[in-house]
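Participant: Prediction below, plus the sequence it came from.
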Amino acid sequence: MNLFTEFRACVLDALVALTAAGALPEGLDFGNVTVEPPRDAAHGDMATNAAMVLAKPAGLKPREIAEALAAHLLTDPRIASADVAGPGFLNLRLSNAVWAAVLGDVLAQGSAFGRSTMGQGTKVNVEFVSANPTGPMHVGHTRGAVVGDALSNLLAFAGYDVTREYYINDGGAQVDVLARSAYERYREAHGRSPEIAEGLYPGAYLIEVGEALKAEFGDQFLDQPESVWLDTIRNFATERMMAMIREDLAALGVKMDVYSSEKALYGTGEIERAIDRLRDKGLIYRGVLEPPKGKTPEDWEPREQVLFKSTAHGDDVDRPIMKSDGGWTYFAPDIAYHSNKVDRGFDLLIDIFGADHGGYVKRMKAAVAALSDNRVPLEIRLIQLVKLYKNGEPFKMSKRAGTFVTLRDVVEEVGADVTRFVMLTRKNDATLDFDFARVLEQSRENPVWYVQYASARVQSVLRKAADMGADGTVPDLSSLTHDAELGLIRKLAEWPRIVELAARVYEPHRVAGYLSELAAEFHALWNRGNDTPALRFVQEGDLATTAAKTALARATGVVIANGLAILGVAAMDEMR
């Protein structure tokens, strides 16, 4: 259960009752009334802004509303106190019975605790990674892969029907460059000196492709003009690169549901059909754009182009969809691809892009709005850069790419769990520092270790309790009354709220932040037991008390495991 949603409903019921009694005027909008954890836990268990947001429209002083609301809420036996603070915030303290019930719910629901029906089966397509199939994935792709996969897990946990999708950019000039680069490695496999000209891909990963080409085609392409081998080698090399990318994703624990090809849009009428849909809406026309920012009439030549009227759907300028030679711009196949997503019946589209796609956001949102008649929203999340360090110094460690650090480099250095968790310690649009030494430290400064250590400590407690004879049944939890114990339960109670909040704003990093806070609460209680034996989870010779205290540990382990599963990180039974 989401305890905060439940008590918000209680507050709303009280406001309705106050309205019926004439204490509040009719017609007030309660939509902005919230019930949340207070900024300072010392103020209470929950706080509501009801009096603050209703005072002006009600024509009353905030404290006057807060005091009337407090008096009404105190008739609920679950509310131990309701105190008006400052100009009119209302702080609530709940009875210990409420926290015992929360703990019982965690234990009863187990892996289902925190799951939500918020998504109501909404069909959502999450497109992420979508790296060009020209080489192994680099560290920037790594962060996008983790964010996209964790967001998909989060949305599924919150009741959405999620499809993970990878868009293969195999329709542009970059795959021709790949073919030419692979051809040089093919020549190398035959004992020739490769001519890696400027603009070709120099990475050693293509040596294996060249050898595979030799094994498949022998010497039939040697000394042949490009027109003879380009198509064949392009297809062969692209398939090999995608196999490598799939292996890279698997090493990170990412599995896509769908792979869609840009190349498949060409020559099939897909692009033409999508553009015709926009033309039928009066959104395709021939025209001349204003000079781009920073350009002057002297260094810019106006020319008539085929344009998409994206300004009709919120863009800053209209966008070209056809080149002067009659070919499509890169935007046209992207329109067709998103048209295909709309046609597949998705209710929500989410694209995870690199930070260099910032200028792409408005035009793509405009295209989807036009194609779906504003029915299907498109959310775009930009992934900022990852800066690599070791012991505080910039770190470069590429083994195969030649020019960048690969996903596989990172995973082999620190492991998939560490990679995933650290990539989620900051919001997607904030630059992230990744220090290879620090992320392997065994200290509370390392969040992934700290959370997994809490998981391992929980299992240690449960093993000791089992040795005493505890059978894992839910005991009487009313004996858990110490502030430190109740504080941990309060943090557990926040989990369903965190799930819904993070899912609503598409921010899986909130789960990582919450788990760090939960682990800190658990370790704090553990450490207090060193000084206060009565707070230790295992009470020698007292099975009943041990059962209650280990129930709290077990519930903590449940929530940590649920949160780590969303992040794609393993919960630990023990640390070595």
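Facilitator: Sure, I can see it.
Participant: CA atoms for contacts and neighbours, from now on please.
Facilitator: Will do.
Participant: can you pull the buried residues of stretch 135-143?
Facilitator: Gly135, Pro136, Met137, His138, Val139, Gly140, His141, Thr142, Arg143 (16 or more other C-alpha atoms under 10 Å).
Participant: starting at the chain centroid, how far to it?
Facilitator: 17 Å (C-alpha atoms, centre = their mean, to the nearest Å).
Participant: swap in stretch 358-376?
Facilitator: The mean C-alpha position of stretch 358-376 is separated from the chain mean by 21 Å, C-alpha atoms, centre = their mean.
Participant: residue contacts, Lys399?
Facilitator: Counting by C-alpha atoms under 8 Å, 6 or more residues apart in numbering, Lys399 touches Val405, Asp409.
Participant: Need the residue closest to the centroid of this protein.
Facilitator: Nearest residue to the geometric centre of the chain (C-alpha atoms, centre = their mean): Leu151, 3.1 Å.
Participant: Next one: the nearest residue to it once chain neighbours are set aside from Gly140, what distance?
Facilitator: Nearest non-adjacent residue to Leu151, counting by C-alpha to C-alpha, 6 or more residues apart in numbering: Pro508, 5.5 Å away. Distance of Pro508 to Gly140, given as C-alpha to C-alpha, to the nearest Å: 17 Å.
Participant: rewinding a little: who's in contact with the residue nearest to Leu151?
Facilitator: With C-alpha under 8 Å, 6+ apart, Pro508 has these contacts: Val147, Ala150, Leu151, Leu154, Leu424, Ala502, Leu567.
Participant: From those, list just the buried residues.
Facilitator: Val147, Ala150, Leu151, Leu154, Leu424, Ala502, Leu567.
Participant: Now tell me what touches stretch 5-22 from outside.
Facilitator: So stretch 5-22 is contacted by Leu24, Pro25, Glu26, Phe30, Val33, Thr34, Val35, Ala68, Leu69, His72, Leu73, Arg497 (C-alpha under 8 Å, 6+ apart).
Participant: Let me know the secondary structure of the second one.
Facilitator: When the structure is split into helix, strand and coil by DSSP: H, G, I helix; E, B strand; the rest coil, Pro25 lands in coil.
Participant: ok now do it, which residues does it touch?
Facilitator: By C-alpha under 8 Å, 6+ apart, Pro25 lies in contact with Thr19, Ala58.
Participant: another one to put next to it:
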Amino acid sequence: MPDTSSSLHLFADVLARVHAACRALAAEASWPEGIDFSRVVVEPPRDPSHGDMATNAAMVLAKEARAKPRDLAEQIAERLRTDALIAKVDVAGPGFINLTLKPAAWAEALRTVLLEGADYGRIRGGSKVNVEYVSANPTGPMHVGHCRGAVFGDALASLLQFAGHDVTREYYINDAGAQVDVLARSAFLRYREALGEDIGAIPEGLYPGDYLKPVGAALAKEHGDKLLAMTEAQWLPTVRAKAIATMMDEIKDDLAALNIRHDMFFSERSLIEGGNNKVAETIDFLRAKGDIYEGRLPPPKGAPVEDWEDREQLLFRATAYGDDVDRPLIKSDNSYTYFASDIAYHKNKFDRGFAEMIDVWGADHGGYIKRMQAAVKATTSGKGSLDVKIVQLVKLLRNGEPVKMSKRSGDFVTLREVVDEVGQDAVRFMMLYRKNDAVLDFDLAKVMEQSRDNPVFYVQYGHARGHSIFRNARAELFPELPEDADKRIAWLGESALERLSDPAELDLLKRIAIYPRMLEAAAGAHEPHRIAFYLYDLASEFHALWTKGRDLPYLRFIINNDAQLTKSRLAMVQGVVSVLASGLAILGVHAPDEMR
């Protein structure tokens, strides 16, 4: 398993103990050589009443051990019962092993948090990963749907970086298709308008929003009326380049409002221009492998298929790599299909050293996944992998009612309008507070509420409440309590953490201890929403313990006549604060020390 920072977190520690017990059994019983112990995991049980952790060791090793899973589980359990960290071991069902740890284990887990600080849960030694996200066509301002993909991709990249991977954040600029020619014609209309012409209603098929007026004005200032004397073939490249550059500048500004910045902007046009046609090279590469042939596609069943033509044409043998049908690469007008350019682009990623690729796509691209994964298998000879994460639609509401469209964009609400209204933090957190492939209801009014029903407020308030407790402790009992986080953590590291013994305290410590395991699982599944869910649960338990202290004075964080217990509880508060700050940072959300 990957190396996790300077000391093992609790779940990794227990997993190592389970592995040791299994290896000892393997040596004793002469199991076959080369057994894969990486399939053995230790996870929180679905039902907390079953214990603190559960392992599948007996279930996955029974075949190699030539034993029934239940019998093997009993053998493993017998060894684990002698472990000083484990209070109780139970075998359940067909062979699951449930573990209950001694209370001291949770105190030591908190000590690990204090020792590691911002590195708690960080994993060392990942792979090189390319995460491509947003990649909106540069034909207009970004809308709310783009916003969700942008936040998801950015948070996923940050999560993978925290999990030790070398991540490149990439944006693919679709600047070579017919849509950018439509953009140019739309901008040219606004250019004529800027020169004083009454253009009337925007013709059908052109982009109607006001956002192209500045492009038209800039063209008029730069070229005067010279473009009017040119044919479309003459002015189109100039207008197209100006419009794309302006739209990309606006897109980058919109993304910056969400604190999203890409490492690489890759132009689709660069694949075919400059005397180095990468699309043709990729087709030749696939032809040499026998993955391309001349043939006819059968007529589609059901609804019409966009890329089907009843003619002899150049086809990629996608069915050899798991797709449903073979796919065309060249249209009847001899131009490349979008798919041909996408194959070349992904081969280019692999050639740049990215064997692991993640693409974040919109909801309308689900049918494209199989063919793209087939292409990656073919162009990398199976050495590359492509995981496509589909981001579903966002329903924008205000107090439960749909929000009207933007005048500026013409037919949608822009990303910038939403960020300007509710703020970067609310947008980022709430875009992740639902799994990426589920439709998201985003209510502009509810994300501004200061209540438990507003997850981003509730989590940020948990961090601020922790700092409020520190301020109160400094005023009432510990004037020497450092304000500097590193110095405070070092001071609290000397606490008698074994004093944390109340069930409510132990539950909170258990939640903190799960953080590294949760991050590992979230990174492995490419699911940053798990962090948002976890942070809300952690904040909820913290707020609940604070509330209990109002009714039960012995549970208060500050006990004026027991400095030692207070210091231990402040260490627990620091554990909460550290983990909330860490998780929020991965999501790109601020962790405030105060909230007004």
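Facilitator: Yep, it's here. All of these numbers come straight from a predicted model, not from anything done at the bench.
Participant: ok so, going back, could you find the counterpart of the residue nearest to Leu151 of the first structure in the second structure?
Facilitator: Mapped onto the second structure by TM-score structural alignment, Pro508 of the first structure lines up with Pro528.
Participant: which residue in the second structure lines up with Asp76 of the first structure?
Facilitator: So Asp76 of the first structure corresponds to Asp83, using TM-score structural alignment.
Participant: try Met242 of the first structure
Facilitator: Under TM-score structural alignment, Met242 of the first structure pairs with Met248 in the second structure.
Participant: For the match of Asp76 of the first structure, give me its contacts.
Facilitator: Neighbours of Asp83 of the second structure in contact, by C-alpha under 8 Å, 6+ apart: none.
Participant: Make sure it is indeed in a helix.
Facilitator: No. Asp83 of the second structure: not assigned to a helix; according to three-state DSSP it is coil.
Participant: sorry, back to before: drop anything exposed from the contacts of stretch 5-22 of the first structure.
Facilitator: Here, 16+ other C-alpha under 10 Å leaves Leu24, Val33, Thr34, Val35, Ala68, Leu69, His72, Leu73, Arg497 buried among those.
Participant: So which of those are in strands?
Facilitator: Val35 (DSSP state E).
Participant: mind giving me CSV with the buried ones among the contacts of stretch 5-22 of the first structure and columns for distance to Arg528 of the first structure?
Facilitator: Listed next are those as CSV, based on distance: C-alpha to C-alpha, whole Å:
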residue, distance to Arg528 of the first structure
Leu24, 47
Val33, 37
Thr34, 34
Val35, 31
Ala68, 40
Leu69, 38
His72, 38
Leu73, 34
Arg497, 28
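Participant: now, which of the buried ones among the contacts of stretch 5-22 of the first structure sits nearest Thr163 of the first structure?
Facilitator: Checking these against Thr163 of the first structure with C-alpha to C-alpha, the nearest one is Arg497 at 23.8 Å.
Participant: Counterpart of the closest one over in the second structure?
Facilitator: By TM-score structural alignment, Arg497 of the first structure lines up with Arg517.
Participant: coming back round to it: could you dump the contacts of Pro508 of the first structure into a markdown table and include distance to Ile168 of the first structure?
Facilitator: Compiled in a markdown table, the contacts of Pro508 of the first structure are given as follows (distance: C-alpha to C-alpha, whole Å):
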| residue | distance to Ile168 of the first structure |
| --- | --- |
| Val147 | 19 |
| Ala150 | 21 |
| Leu151 | 20 |
| Leu154 | 24 |
| Leu424 | 25 |
| Ala502 | 29 |
| Leu567 | 25 |
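Participant: Okay, helices next: where are they in the stretch 201-350 of the first structure?
Facilitator: Taking DSSP state H, counting those that start in this stretch as the criterion, the stretch 201-350 of the first structure contains helices spanning 205-217, 226-251, 270-280, 331-343.
Participant: Only the buried residues of the longest one, if you could.
Facilitator: To tie it back to what came earlier, the one meant is helix 226-251 of the first structure. Buried residues in helix 226-251 of the first structure (16+ other C-alpha under 10 Å): 229-230, 233-238, 240-242, 244-249, 251.
Participant: how big's the offset between it and the second structure?
Facilitator: Compared with the second structure after fitting, helix 226-251 of the first structure has a mean deviation of 0.9 Å; criterion: mean C-alpha distance after the TM-score superposition for the first structure.
Participant: Next, the angle helix 205-217 makes with that helix.
Facilitator: Here helix 226-251 of the first structure runs at an angle of 120 degrees relative to helix 205-217 (axes from the mean of the first three to the mean of the last three C-alpha atoms, to 10 degrees).
Participant: coming back round to it: surely the residue nearest to the centre of the first structure touches Glu507?
Facilitator: Yes. Using C-alpha atoms under 8 Å, Leu151 of the first structure is in contact with Glu507, at 7.0 Å.
Participant: Run a quick neighbour tally on the residue lying closest to the match of Met242 of the first structure once chain neighbours are set aside.
Facilitator: In space, and not counting its chain neighbours, Met248 of the second structure is closest to Pro138: 6.0 Å by C-alpha to C-alpha, 6+ apart. Residues lying near Pro138 of the second structure (other C-alpha atoms under 10 Å) number 22.
Participant: Now check Pro138 of the second structure against the first structure: what is it aligned to?
Facilitator: Aligning on TM-score structural alignment places Pro138 of the second structure opposite Pro133 in the first structure.
Participant: One more: Asn348 of the second structure?
Facilitator: When the first structure is aligned by TM-score structural alignment, Asn348 of the second structure is paired with Asn340.
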